[in-house]
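1. Predicted model and sequence below, questions to follow.
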Amino acid sequence: MPPMYGVGIRFFFSGLLFFLILLLRKESIPINKQSIKLYLSFALLNFSLSYGITYWATQYVYSSISAIIWGLFPAVTSLIAHFMIPNDPNERLTQNKLLALGIGFIGLTIISSNQTIDFSSNSSIGILLLICAVVAAAYPSVLYKKHSQEVNHYQMNAVCQLITGVVMLSLSYFIETEETMQLVWTNELILSTIYLIVLGGVVSWGIYFWLYQHLTVTQVTYVAIFPPIVAIIMGWTFLNEVLTTKEIIGTILILSGSVLIYRK
């Protein structure tokens, strides 16, 4: 599936589902200067730009490198929050946070080193763009944390995801017309798309935005380090894959970092 089209389809329909939730809850959409800034920053920087780059880059960059780069996300958001939310002591970049983030990142790197890693010139542009994607996603995340009382998680998801869907589908129309026309909707593709819309769009992002109202930025964004662990556990459970020493050590380090991050 063409990357822009894939992002657009996913967010357009999950955004519509969030609007349905708002309709059932009889909630309106806040429209003021601050809420509009939140909608546009998250929709354009986090969802559209960051997701678009990541979807595109995965065609040229190994997943192991992508995982390592996105493992920097909690550190980048924590650094930005340190300066953007100076009046909240919980958002300060303390030695404990730095230690936890460092341990988690080392664990992620160890797990990823067990997979294929390629730093050839062909993937260099993809790597640089992924770094840009991480930074682009970090700023609106901190901005929403700072003003999360303005817009709740249902409202934020509904507006941001629908905007993203319209933007990415529009770009796809002009850039990916040929690839989209050649797309064959197999049963597997339909099911995977529904999965991304419901679980990847509605459930995961619904929980994610809700967490911003209850946890610190570092605690919320630390989840970016967990996907490799989930993949390892699922492979071991359902595919009878053998756990390697690197995977075990990396998992222990990531979980150790999470203990430091989430403890009171």
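-> On my side now, so go ahead.
2. For the rest of this, base every contact and every neighbour count on C-alpha atoms.
-> OK.
3. Who are the packing partners of the helix or strand encompassing T221?
-> Using DSSP states H and E, T221 maps to helix 217-221. Judged by 3 or more Cα pairs under 8 Å, 6 or more residues apart in numbering; DSSP states H and E, the packing partners of helix 217-221 are helix 73-84, helix 121-146, helix 245-262.
4. isn't I249 right next to G107, touching?
-> Yes: between I249 and G107 there is a contact at 7.0 Å, judged by Cα atoms under 8 Å.
5. Of these two, which one has the most company?
-> A side-by-side neighbour count of I249 and G107, using other Cα atoms under 10 Å, places G107 first with 27 against 15.
6. which residue packs closest to the more buried one, ignoring adjacent ones?
-> Excluding the flanking residues, the one nearest G107 by Cα to Cα, 6 or more residues apart in numbering is G250, at 3.8 Å.
7. do I229 as well
-> Spatial nearest neighbour of I229, chain neighbours left out: T251 (6.3 Å); criterion: Cα to Cα, 6+ apart.
8. Also L253?
-> Among residues not flanking L253 along the chain, G107 sits closest, at 4.9 Å (Cα to Cα, 6+ apart).
9. Which strand or helix spans that neighbour?
-> If you go by DSSP H and E, G107 is part of helix 95-112.
10. In that helix, which residues are buried?
-> Under the neighbour-count criterion of 16 or more other Cα atoms under 10 Å, helix 95-112 has 97-98, 100-112 buried.
11. Over to stretch 5-16?
-> Neighbour count says stretch 5-16 has Y5, G6, V7, G8, I9, R10, F11, F12, F13, S14, G15, L16 buried, by 16+ other Cα under 10 Å.
12. quick one, what contacts the last one?
-> The neighbourhood of L16, defined by Cα atoms under 8 Å, 6 or more residues apart in numbering, consists of A158, L162.
13. On the three-state scheme, it is what?
-> What DSSP: H, G, I helix; E, B strand; the rest coil gives for L16 is helix.
14. Check the gap between it and Y154 for me.
-> To Y154, L16 is 11 Å away according to Cα to Cα, to the nearest Å.
15. this is the other structure I want to compare:
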Amino acid sequence: MIAVAFATVYVVWGSTYFFIQKALVGLHPFLLGSMRFLASGTIMMLWCVIRKEKIWSVQAIKMAAITGIMLLSVGNGIVIWVEQFMPSAVVAITVSAAPIWFVLLDKPHWKENFSDRSTIIGLIVGFMGVLLLFGQQLIGSLDQIDSRTIIGLALLIIGSMSWAGGSLYAKAHPTGASATVNTAWQMLIGGLAFVPGIFITGEWERTDWAAVPTASWLSILYLILMGSIAAYSAYVWLLQVRPATQVSTYAYVNPVIAVILGVAFANEHISTLQIAGLGVILLSVLLINLNKYRKAA
């Protein structure tokens, strides 16, 4: 189950950057975020009711309110918003710094994390691998950096910190509820937090529903079913059963998947430098998990 959960988070989340940009062709960012998470949260809550799980828990709802807003409304919401105008390579590189924030913000485990040399080396190597993977696009994007892009970079850093902090909070405050119930509440509350932005920015009035292309509807359907229900549920469960530093490796592997999908389905070209980057990233994941392999041996 752990292997399946990691594979789901690695592969599915690696594809969501592409589908977010597709959905943004016809939908505005706050509207997209609210539709995605309210729909997925409602589906998961109905599933919990069908299974007769205990859903009314003050502790679970309180935890979900904090983590849902930190992870989905702030962390993922910023990614959705900046993908309107920032190159995907720059977004991917900035977001890939998340594992570093996991280590820096996880104060109770500082001694354990910083004493594990392979973990620290793996984090550094992984970020270098992402730079190699997107180095050529990054150089081309530097000429296009303006004040809006700088603001976007700052927001992405805040979003990565919020995502890491919310994940660590969820891991440190177990509620006793099932991962499914926790996930459902997080999505519902996170989705509701997008709603004020819809009306403050006038997105509802500016949306021409008849003009939204089919590709946008199919993309948001994919984000609801796969990006949220499948992958986010797997991520929440992994935080309960595996160390946060290991779970955070998704941020290094997602760009790898994105490049592989681009080569396989969009006829994109992969360079020798990118192949080297892929190898370096996979090496970093091995290093981050090396201590676990040693214990198993």
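-> Noted; the coordinates are in hand. Keep in mind the model is a prediction, meaning the values are calculated, not measured.
16. Does the residue nearest to G107 of the first structure touch F105 like I think?
-> No: with contact defined as Cα under 8 Å, G250 of the first structure does not count as touching F105 (9.0 Å).
17. okay, now the equivalent of V259 of the first structure over in the second structure: neighbour count?
-> Matched to the second structure by TM-score structural alignment, V259 of the first structure sits across from L286. Burial measure for L286 of the second structure: 19 neighbouring residues, criterion other Cα under 10 Å.
18. Name all residues that make contact with the closest residue to L286 of the second structure other than its chain neighbours.
-> Excluding the flanking residues, the one nearest L286 of the second structure by Cα to Cα, 6+ apart is G122, at 7.5 Å. For G122 of the second structure, the contact set (Cα under 8 Å, 6+ apart) comprises L283, S284, V285, L286, L287, I288.
19. and the gap between the closest residue to the second one other than its chain neighbours and L282 of the second structure?
-> Spatial nearest neighbour of S284 of the second structure, excluding adjacent residues (Cα to Cα, 6+ apart): G122 at 4.2 Å. As judged by Cα to Cα, G122 of the second structure and L282 of the second structure stand 10 Å apart.
20. Likewise for F37 of the second structure?
-> Taking Cα to Cα, one finds F37 of the second structure at 31 Å from L282 of the second structure.
21. same question, T94 of the second structure
-> 18 Å.
22. Tell me which of these two has more neighbours.
-> Neighbours per residue (other Cα under 10 Å) separate T94 of the second structure from L282, with T94 holding more: 21 against 18.
23. is it true that the more buried one touches L153?
-> Yes: if you go by Cα under 8 Å, T94 of the second structure and L153 touch, sitting 7.1 Å apart.
24. Could I get the contacting residues of the aligned residue in the first structure for L131 of the second structure?
-> Using TM-score structural alignment as the criterion, the counterpart of L131 of the second structure in the first structure is T109. By Cα under 8 Å, 6+ apart, the contact set of T109 of the first structure is I68, G250.
25. at 6 Å instead, please
-> The contact partners of T109 of the first structure, taken as Cα atoms under 6 Å, 6 or more residues apart in numbering, are I68.
26. Next, work out how far apart it and T180 of the first structure are.
-> 35 Å.
27. PyMOL command for the buried members of the contacts of G122 of the second structure?
-> Buried subset of the contacts of G122 of the second structure, written as a PyMOL selection, criterion 16+ other Cα under 10 Å:
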select buried, resi 283+284+285+286+287+288
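28. export the contacts of G122 of the second structure to JSON lines and tack on distance to V79 of the second structure?
-> Putting the contacts of G122 of the second structure into JSON lines (distance: Cα to Cα, whole Å) gives the following:
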{"residue": "L283", "distance to V79 of the second structure": "26"}
{"residue": "S284", "distance to V79 of the second structure": "24"}
{"residue": "V285", "distance to V79 of the second structure": "23"}
{"residue": "L286", "distance to V79 of the second structure": "27"}
{"residue": "L287", "distance to V79 of the second structure": "28"}
{"residue": "I288", "distance to V79 of the second structure": "25"}
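29. quick one: which of the contacts of G122 of the second structure is nearest to L27 of the second structure?
-> Distances from L27 of the second structure to those, taken as Cα to Cα, are shortest for V285 (35.3 Å).
30. Please tell me how far that closest one sits from P108 of the second structure.
-> V285 of the second structure is 22 Å from P108 of the second structure, where distance means Cα to Cα.
31. what does G166 of the second structure give?
-> From G166 of the second structure to P108 of the second structure the distance is 15 Å (Cα to Cα).
32. Please say which of these two ends up with more neighbours.
-> Legend: neighbour count by other Cα under 10 Å for G166 of the second structure and P108, higher for G166 (24 against 9).
33. which residues touch the aligned partner of A230 of the second structure in the first structure?
-> Using TM-score structural alignment, the partner of A230 of the second structure in the first structure is V203. Under the criterion of Cα under 6 Å, 6+ apart, V203 of the first structure has no neighbours.
34. repeat that for 10 Å
-> Residues in contact with V203 of the first structure (Cα atoms under 10 Å, 6 or more residues apart in numbering) are S14, L196, I197.
35. Identify the spatial nearest neighbour of the second one, chain neighbours not counted.
-> The spatial neighbour of L196 of the first structure that comes closest, neighbours along the chain excluded (Cα to Cα, 6+ apart), is R10 at 6.3 Å.
36. now the helix or strand that neighbour falls within: which residue numbers in the second structure?
-> Here R10 of the first structure, judged by DSSP H and E, is contained in helix 3-25. Taken onto the second structure by TM-score structural alignment, helix 3-25 of the first structure occupies residues 29-51 there.
37. dump the residue contacts of N187 of the first structure.
-> T193.
38. these two touch, right, the match of V259 of the first structure and Y293?
-> Yes: counting by Cα atoms under 10 Å, Y293 is a contact partner of L286 of the second structure at 9.0 Å.
39. which residues touch the closest residue to R92 of the first structure other than its chain neighbours?
-> In this structure, R92 of the first structure finds its nearest non-sequential neighbour in H82, 4.8 Å apart by Cα to Cα, 6+ apart. If you count contacts by Cα under 10 Å, 6+ apart, H82 of the first structure has them with V76, D88, P89, N90, E91, R92, L93, T94, V142, V217.
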